[in-house]
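1. Using only what follows, build the 3D model:
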Amino acid sequence: MTNTLLSLGYGYSADHFAQTLRRKGWRIIGTTRSPEKAEHMRASGIEPRLWGKDDLTKDIAAASHILTSIKPEGGEDPVLAAYGKQLQSARPEWTGYLSTIGVYGNHDGAWVDEDSRAEIPTKRASERLAAEQAWQALTPAAHVFRLGGIYGPGRGPLAKIRSGKAHRIIKPGQVFSRIHLEDITGALLASIAAPNPGRVYNLVDDEPAPPQDVLAYAADLLGSEMPPEVPFDEAELRPMARAFYADNKRVRNARLRGELGYALRYPGFREGLKACLAADNL
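-> From the prediction side, this is the model:
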């Protein structure tokens, strides 16, 4: 019997994961709000569904595996709001919820793990935590994956340097945790192979690093002029980007390595960016 993945939300990470499974012979169903994107999905072997227009009841019942990456909207998870009853009665072998390390909030650069909590959670962090818990309560097959900053071919520091608009924003002591696209897929595959329902995993690499250092390394790889430095207080940032800088922490991945036994392909940003450059040049 062919395994079927229902991908609720079909963004950058979900696409890479789904295409990996498709090449293994899986049937893939994915949702999008865009008719244009639906056609691109269809052309790449994915069965598209238009979110809010197509009924997913039969797809939920048919799915052996479910991945959801749709963030909360208006204080609730839109998937659970629309299909909670259907999901509750479904019996997938595995369900994955893609969350964010933003749930930990700010820890002034200290290390956190899956048991850490934000001392003063933001509204966004509280909504994410509530969504995680709602999925775990709804289906016994649920796993939660908290992702760091995602980068990979066509997305991340190299793309920023190539745009010519990159700036090295300097906020002393600030670090971010990241994860390469291929390691997201690798971790999800490891979880499917050894499921542990109810468990939460941080998907981050081994090297939390200042964002300006990562951009500097990307510029060096490309042989480009070094982006100018801008003090954080003087930077022109959108509200979402500024909110990211309010959280400063180092995120551990010991559970990913120990319990899932997953060995990162790109344990640091240098290895990851070199691989991105090689992929971009293919």
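
2. From now on I want contacts and neighbour counts done on CA atoms only, so please keep to that.
-> Fine.

3. could you measure the residue lying closest to I46 once chain neighbours are set aside against D233, distance?
-> The shortest distance from I46 to any non-neighbouring residue, by CA to CA, 6 or more residues apart in numbering, is to I28 (5.4 Å). I28 is 45 Å from D233, where distance means CA to CA, to the nearest Å.

4. ok, those two, which is more surrounded?
-> Of the pair I28 and D233, I28 is the one with more neighbours under other CA atoms under 10 Å, namely 20 against 10.

5. Give me the secondary structure label for the more buried one.
-> strand (DSSP: H, G, I helix; E, B strand; the rest coil).

6. residues touching it, list them.
-> Neighbour list for I28: 4-7, 18, 21-22, 45-47 [criterion: CA atoms under 8 Å, 6 or more residues apart in numbering].

7. With W111 instead?
-> Per CA under 8 Å, 6+ apart, neighbours of W111: 249-252.

8. What of V200?
-> Counted by CA under 8 Å, 6+ apart, V200 has contacts 114, 143-146.

9. out of these, which are inside strands?
-> 143-146 (DSSP state E).

10. got those as JSON lines, with neighbour count columns?
-> Listed next are these as JSON lines, based on neighbours: other CA atoms under 10 Å:
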{"residue": "H143", "neighbour count": "25"}
{"residue": "V144", "neighbour count": "23"}
{"residue": "F145", "neighbour count": "26"}
{"residue": "R146", "neighbour count": "19"}
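
11. quick one more, to check against the first:
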Amino acid sequence: MRRLLVLGFGYTARRFVERHGGMFETVSVTARTAEKIEHLKSEGYDAYRLVTGIPLSPELVVAAKAATHVLVSVPPSEDGDPAFTALGHTLGESIDLVWVGYLSTTGVYGDHGGRWIDEETETAPKSARSRRRLDAEEEWRTLAAPGRAVQIFRLSGIYGPGNSVFDGLREGKARRLHKPDQVFNRIHVDDIAAVLKAAIEHPEAGPVFNLGDDEPVPQHEVVAYAAGLLGMEPSPVVPFDEAQMSEMAKSFWAENKRIRNTRVRTELGVDLLYPTYRAGLKAILEEEAAGRQPV
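-> Alright, predicted model coming up:
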């Protein structure tokens, strides 16, 4: 019997459960706010609050002790990983736990000047945010034991329905920025879900997987293509040096690398559903159109 506990029920984790929750006999989830907990319960989820400074409910502790699989999608803070701090000891002592999946970021590799990298590339995070991610990876790895796998998934820029360049274009906020030789990988949320499903079936694989598409490209190309799909005229390209942006946004642009995803194919047998941003963006519009059709 598989029992899933999702720590941090955000965009990616929800999509995984919506797509593959049938793999599990039970699914329990956590969120930070009382309002979101009530909303999730109204949707039929067994939902519990997990936030620093708030005592764990006895029901959440019971769910953690009973879980066979744990998916961690909680970002670490300056004070460490709140999910590991709250439940790491309980999960470590569990006799039922067989799999932990931790959603991390390719930011842990730092900047590589646009070169191709893979899971064997040395980590060298530049930002404090990515350093915290790497620290959290190491914490969760300590739970690995005979009969219990811990797998790390380093994600490129996540996009999908309701979380894509289309949203920015429709709101008039999507700018076309250009920084010479700068490229980014992306990963469709459904490809993440498919990789997680395969990883659960292959706990001996990894233990680290890079998730990015096959075609890292400049940001302005993606915006222009998406605008064309919407029948919009793309905005003029703005030189990066002239763009006003937040410090967090600048930190993303400070790193330049091309992500190899070979391991998800060779060890998990997963061929990406959307190996390019073009395939992924078209699929989003198709899903939106299907959702608008009358039942």
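
12. now, which of the contacts of V200 of the first structure sits nearest R242 of the first structure?
-> The nearest member of the contacts of V200 of the first structure to R242 of the first structure, counting by CA to CA, is R146 at 20.2 Å.

13. what lines up against the closest one once you look at the second structure?
-> Per TM-score structural alignment, the equivalent position to R146 of the first structure in the second structure is R154.

14. I figured Y217 of the first structure hits E271, correct?
-> No. Y217 of the first structure is beyond contact range of E271, at 10.9 Å (criterion: CA atoms under 8 Å).

15. Those two: which is more packed in?
-> Using other CA under 10 Å, the more surrounded residue of Y217 of the first structure and E271 is Y217, with 18 against 12.

16. residue in the second structure matching the more buried one?
-> Under TM-score structural alignment, Y217 of the first structure pairs with Y225 in the second structure.

17. Check which helix or strand its match maps to.
-> Assessed by DSSP states H and E, Y225 of the second structure sits inside helix 219-229.

18. Toward the C-terminus from that helix, list the very next helix or strand.
-> strand 237-239.

19. Superposed on the first structure, what's the mean shift for that next one?
-> Compared with the first structure after the fit, strand 237-239 of the second structure shows a mean deviation of 1.3 Å (mean CA distance after the TM-score superposition for the first structure).

20. Pull up the aligned stretch in the first structure for the next helix or strand after that strand.
-> Remark: after strand 237-239 of the second structure, the chain's next helix or strand is helix 247-253, criterion DSSP H and E. Using TM-score structural alignment, the residues of the first structure aligned to helix 247-253 of the second structure are 239-245.

21. how much space is there between R250 of the first structure and Y217 of the first structure?
-> 20 Å.

22. Most neighbours among the contacts of W111 of the first structure, which one is it?
-> Counting by other CA under 10 Å, top hit in the contacts of W111 of the first structure: V251 with 26 neighbours.

23. From E207 of the first structure, how far off is it?
-> From V251 of the first structure to E207 of the first structure the distance is 9 Å (CA to CA).

24. quick one: common contacting residues for those two?
-> S177.

25. how would you label the equivalent of S126 of the first structure over in the second structure: helix, strand or coil?
-> Aligned counterpart of S126 of the first structure in the second structure: R131 (TM-score structural alignment). R131 of the second structure falls in the helix class when you classify it by three-state DSSP.

26. quick one: R131 of the second structure and V108 touch, right?
-> Yes. Using CA under 8 Å, R131 of the second structure is in contact with V108, at 6.6 Å.

27. Overlap of the contact sets of these two?
-> P125.

28. Helices of the stretch 51-200 of the first structure, start to end?
-> 57-62, 78-89, 123-138, 157-163, 181-193 (DSSP state H, counting those that start in this stretch).

29. Go through the last one and flag the buried ones.
-> Judged by neighbour count (16 or more other CA atoms under 10 Å), helix 181-193 of the first structure contains these buried residues: 181-192.

30. And the third one, by the same measure?
-> Judged by neighbour count using 16+ other CA under 10 Å, the buried positions of helix 123-138 of the first structure are 124-132, 134-136.

31. Report the spatially nearest residue to K71 of the first structure, omitting neighbours in sequence.
-> In space, K71 of the first structure is closest to D77, 6.7 Å off (CA to CA, 6+ apart).

32. Counting neighbours, what do you get for the aligned partner of that neighbour in the second structure?
-> Aligning on TM-score structural alignment places D77 of the first structure opposite D81 in the second structure. Neighbour count of D81 of the second structure, defined by other CA under 10 Å: 21.

33. Over to the one 10 residues further on?
-> Other residues lying near L91 of the second structure total 21 when counted by other CA under 10 Å.

34. Could you find the counterpart of it in the first structure?
-> Looking across to the first structure (by TM-score structural alignment), L91 of the second structure lines up with L87.

35. Could I get the contacting residues of the residue lying closest to its match once chain neighbours are set aside?
-> Among residues not flanking L87 of the first structure along the chain, I60 sits closest, at 6.7 Å (CA to CA, 6+ apart). Counting by CA under 8 Å, 6+ apart, I60 of the first structure touches 6, 86-87, 90.

36. The second structure: which residue goes with I60 of the first structure?
-> Under TM-score structural alignment, I60 of the first structure pairs with A64 in the second structure.

37. what's the distance between that match and S104 of the second structure?
-> 21 Å.

38. hang on, the earlier thing: with distance to A14 of the first structure as extra columns, can I get the helices of the stretch 51-200 of the first structure in TSV?
-> Compiled in TSV, those are given as follows (distance: least, CA to CA, whole Å):
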stretch	distance to A14 of the first structure
helix 57-62	17
helix 78-89	16
helix 123-138	18
helix 157-163	20
helix 181-193	8
